[in-house]
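# Next come a sequence and a model predicted from it.
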Amino acid sequence: MMQVATVVNSKGGVGKTTLTANVGAELARRGRRVLLLDLDFQASLTHSFYRPADVERQIDRRTVADWYMAAGRRGAGPDLMRYVSWPQEVRAHTRRNGGELAIVASAPKLEGVAARLGVELGDPSSRRYQDRHRRVVMRLADGLRLLRREGFDYVLIDCRPDFEILTRSAIVASEGVLVPAQPERLATFGIRHLTERLTDFKKNNFEILGWSPSGENRVEDLAPAFLGVVFTRVRHGGGGPGPTPSSQRVIDEVRRLFPTFTAMMRESLDFQTGVDRLLPAVFGLRPDIATEIRALVDEFESRIGP
């Protein structure tokens, strides 16, 4: 059964893309078939696996923006599998155990797509808003639903640091939501704001989409589970093997208020080195970092379910 998880935070620079790339790579290293979906028009996840010239040469006109544009205003979109590519650098590392890592790439033109989707959605006070909302917000969910026959175990969606139409579409398409957060002074405020928005969105979305004459929408389809907060870019040091005292204070505060993962991802230049090599850091030379990511993936699989 294919499981879809969205990685989201309204704040930028918290390591969303690093988390998505490394969790996906570790799942593939374990023998899972994994699809990464880049919903950020800055395309950082895409460029974690492809150099810009390779994107133009290998993925031109096969990005998620092209998929949305091919859908038009009425259709559910062409087969999303036609827009999937396989980064070559990671293949040797993932195929040893029968795993696979694929990606639906992004491009700057996705920004224009998001703007057009907002126009298509229209005014919430309109009598036809329910139909338009169903058509626009559910389009990605419909596309991923058709992918289930392709045998992927997991889809991980990397979103922009906002709560606009593409992020909301990803949440609707998901079984679980993963929130990366850097342990800093305003982390609690940011996480609370995000979880409140998630709660309000799921409630409003169910009011709009939860009932239909054919009964095609169910509560669980429209309300993905909150898998928890993952601490990223955690600073280590301060005379001990774990987080610095200031980071640990924030971590303890967040854990009193929200579901959190035990495993964390430390701040390290190895992650940038991995991007430069087009190989996630889980395949790198630092066993401590790889161990942390593997512990994180253990938790992720147990939380999202088989």
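Sure, I can see it.
# drop to CA atoms for contacts and neighbour counts, all remaining ones
Fine.
# what helices or strands is the top helix by length along the chain leaning on?
When the chain is scanned for its longest helix (criterion: DSSP state H), the result is helix 187-209. Applying 3 or more Cα pairs under 8 Å, 6 or more residues apart in numbering; DSSP states H and E, we find helix 187-209 packed against helix 129-137, helix 219-222, helix 245-257.
# okay, pairing it with this:
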Amino acid sequence: MSDELSPRKTTGRSIILTVAQHKGGEGKTTITRMLGEYAAKAGYQVLLIDTDDQCSLSRRFLKMEENPADLQDTIPPVHPDWTQEDDAQQARTSIVSLYDGTGVWPYPVGQRDKEGGTNLWLIPSTGSALRALKEARRQDEIKEQLRKFLRLPDVQSEYDLILIDTPPNKEKITMSAIRASTHMLIPTQLQSQSVEGLNGMLQAWRAEQRVRSDEDRIELIGILPNRTQSVALQQGILASMQQNVSIAPFLMETMIPLRTGIAEADHPRADPQSVFNLPETSEVRLVCESACAKVFQRIGLPVPDFNRTEPSPDSTKQNKSRAPAKKVSATKKGKSK
């Protein structure tokens, strides 16, 4: 990917996309992962952020560990680039480290080359520590923290696309993610309970839009039907959504069908690790590429052509010879690794 296609190089700004729906089981984590893998395969520098205390996105990419203080809890593993010379408290960083302002060190989760470079990174979540933070902090203490961090020059210069996976609610952490974002995507199943939750998410988006300046709008790129099936019940629900004056303007024509291959790719031991490593003619890969391409079009990123365009030697070197990311704190202190 050439520099002229990189948002951080052309505009000096990262695209920050939050995937949100306050009902669980709508596919937020799957779609966040899918978009991240698609963007990384295209050569963009990508940061995934898991803000859900269920840690589903984190488990997909990292071997999460039991918390010795609470065996029902999970914590991230020791960072692979941490050494004994580093602060012991920074051996494991997570979304809680970000909200605390103590510094966060994204984990490399993409394929590494011989020089240790990758272009897919993750700030993992954690269980009880994140729940405790939500209970202890006021809304106003949490709401701005993620936005401040993601707008730091050190962060904006590192990543083209930042993708935020959110918990299934409209509480403090979700609203913090929406506050931090430049774009928002709402996935939904074609089920009555799923559709009933859409107006609440649209209200959350509009509320955020009202407090922003014209130069800092948050764009709702659409409502994305997910896990769809060609059955009469779902077709009827889709028809009603198309006639709903509040929902129809945002309803995307692209849909992600219910496929076993997509669900299997969510497993940490999936083989292949990504749907985009399936054969070029695979129906699962094609429908995922189609959905991701539509999202790319709506956020203003060029749609890659994986099947026909071979990367140039210079492009390959640029994309893969990436040094490990910096440890960054909310006060911009910390060191590079």
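Received, thanks. Please read all numbers here as calculations on a predicted model, not as lab measurements.
# List the contacts of the residue most central in space within the second structure.
Most central in the second structure under Cα atoms, centre = their mean is residue 163, positioned 2.7 Å from the mean C-alpha point. Contacts for residue 163 of the second structure (Cα atoms under 8 Å, 6 or more residues apart in numbering) come out as 16, 17, 18, 19, 32, 36, 46, 47, 48, 49.
# Which pair of these spans the longest distance?
Across the contacts of residue 163 of the second structure, the longest distance by Cα to Cα is 14.9 Å; it joins 19 and 46.
# more crowded one of the two?
Applying other Cα atoms under 10 Å to residue 19 of the second structure and residue 46 shows that residue 46 carries more neighbours, namely 26 against 23.
# which residue in the first structure lines up with that one?
Per TM-score structural alignment, the equivalent position to residue 46 of the second structure in the first structure is residue 34.
# And what about that match, helix, strand or coil?
strand (DSSP: H, G, I helix; E, B strand; the rest coil).
# Would you check how far apart it and residue 282 of the first structure are?
15 Å (Cα to Cα, to the nearest Å).
# Same question for residue 259 of the first structure.
From residue 259 of the first structure to residue 282 of the first structure the distance is 25 Å (Cα to Cα).
# higher neighbour count, the two?
Taking residue 259 of the first structure and residue 282 together and counting by other Cα under 10 Å, residue 282 has the greater number of neighbours (25 against 13).
# what's the closest non-adjacent residue to the alignment partner in the second structure of the more buried one?
Superposed on the second structure with TM-score structural alignment, residue 282 of the first structure falls opposite residue 276. Excluding the flanking residues, the one nearest residue 276 of the second structure by Cα to Cα, 6 or more residues apart in numbering is residue 285, at 5.7 Å.
# That neighbour belongs to a helix?
Yes. The assignment for residue 285 of the second structure by three-state DSSP puts it in a helix.
# mind listing the strands for the stretch 151-300 of the second structure?
With DSSP state E, counting those that start in this stretch as the criterion, the stretch 151-300 of the second structure has strands at 161-165, 183-188, 219-228, 256-257.
# Redo these as JSON lines? Include distance to residue 55 of the second structure.
As requested, the strands of the stretch 151-300 of the second structure are exported to JSON lines (distance: least, Cα to Cα, whole Å):
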{"stretch": "strand 161-165", "distance to residue 55 of the second structure": "10"}
{"stretch": "strand 183-188", "distance to residue 55 of the second structure": "19"}
{"stretch": "strand 219-228", "distance to residue 55 of the second structure": "21"}
{"stretch": "strand 256-257", "distance to residue 55 of the second structure": "23"}
